[in-house]
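S.K.: Please work out how this folds:
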Amino acid sequence: MSFEEAGKLTSDILLSYADDAAAQERTLAQPWAQTMQQVTEGRVATVNGTELIAAVSPPTVLSLTWGIDAYLEALAAAVK
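M.R.: Got it, this is the predicted structure:
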């Protein structure tokens, strides 16, 4: 899917991964991201940090328990 089609993606929450908060902000500020309803309505769960992303994306039996709290916090914040 091209960036021009990003606004066609539908979901309750957008789960977004970034190295840090600054990278996350730059990504969500892009014109293509601003076409996404999840972004404009603040329904974005952000998972930041290379260690967390590398460990739980995709999750394994061992890494899931290590990172599950961070994922649940990000998802809970996005649905408020």
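
S.K.: C-alpha only now, for contacts and for neighbours.
M.R.: Will do.

S.K.: ok, now how distant is Ala76 from Leu62?
M.R.: 22 Å (CA to CA, to the nearest Å).

S.K.: Let's see this one next, to set against the first:
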Amino acid sequence: MRLTRSNPIFGVNNKTYRIPFATEELFREQSFIGERAILGKIADVLGAYEDLGTVEELRSMKCELSKLKGGN
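M.R.: Prediction:
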């Protein structure tokens, strides 16, 4: 299940995204030692992706993998 949606902005090279407020399962706010935090599936998925590398690193790896598989 995809958690984000692309923003429909035309003429912009960099994509931006939004996360709909669907359910508390996906998103909830809580305070930890005076710091507000986002918890839930969205935070878990984003954290897992960030553990893999930066967006630029992942994009580069995807491109290299595509080349190895004979894609464009």
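
S.K.: TM-score of the superposition?
M.R.: The TM-score (TM-score structural alignment, normalised by the length of structure 2) is 0.27; 48 aligned residues with a CA RMSD of 4.9 Å.

S.K.: how about the strands in structure 1?
M.R.: 14-18, 44-48 (DSSP state E).

S.K.: what helices or strands is the last one leaning on?
M.R.: On a contact count with 3 or more CA pairs under 8 Å, 6 or more residues apart in numbering; DSSP states H and E, strand 44-48 of structure 1 meets strand 14-18, helix 21-28, helix 61-79.

S.K.: Return the most buried member of the ones you listed.
M.R.: strand 14-18 (a mean of 17; mean count of other CA atoms under 10 Å).

S.K.: So which of the helices and strands packed on strand 44-48 of structure 1 is nearest Val47 of structure 1?
M.R.: For those, distance to Val47 of structure 1 was read as CA to CA. The smallest value, 4.9 Å, belongs to strand 14-18.

S.K.: dump the residue contacts of Leu52 of structure 2.
M.R.: Leu52 of structure 2 makes contact with Leu58, according to CA atoms under 8 Å, 6 or more residues apart in numbering.

S.K.: measure it to Lys62 of structure 2 for me?
M.R.: Remark: distance between Leu52 of structure 2 and Lys62 of structure 2 (CA to CA) = 12 Å.

S.K.: same question, Tyr17 of structure 2
M.R.: Tyr17 of structure 2 sits at a distance of 20 Å from Lys62 of structure 2 (criterion: CA to CA).

S.K.: Thank you, goodbye.
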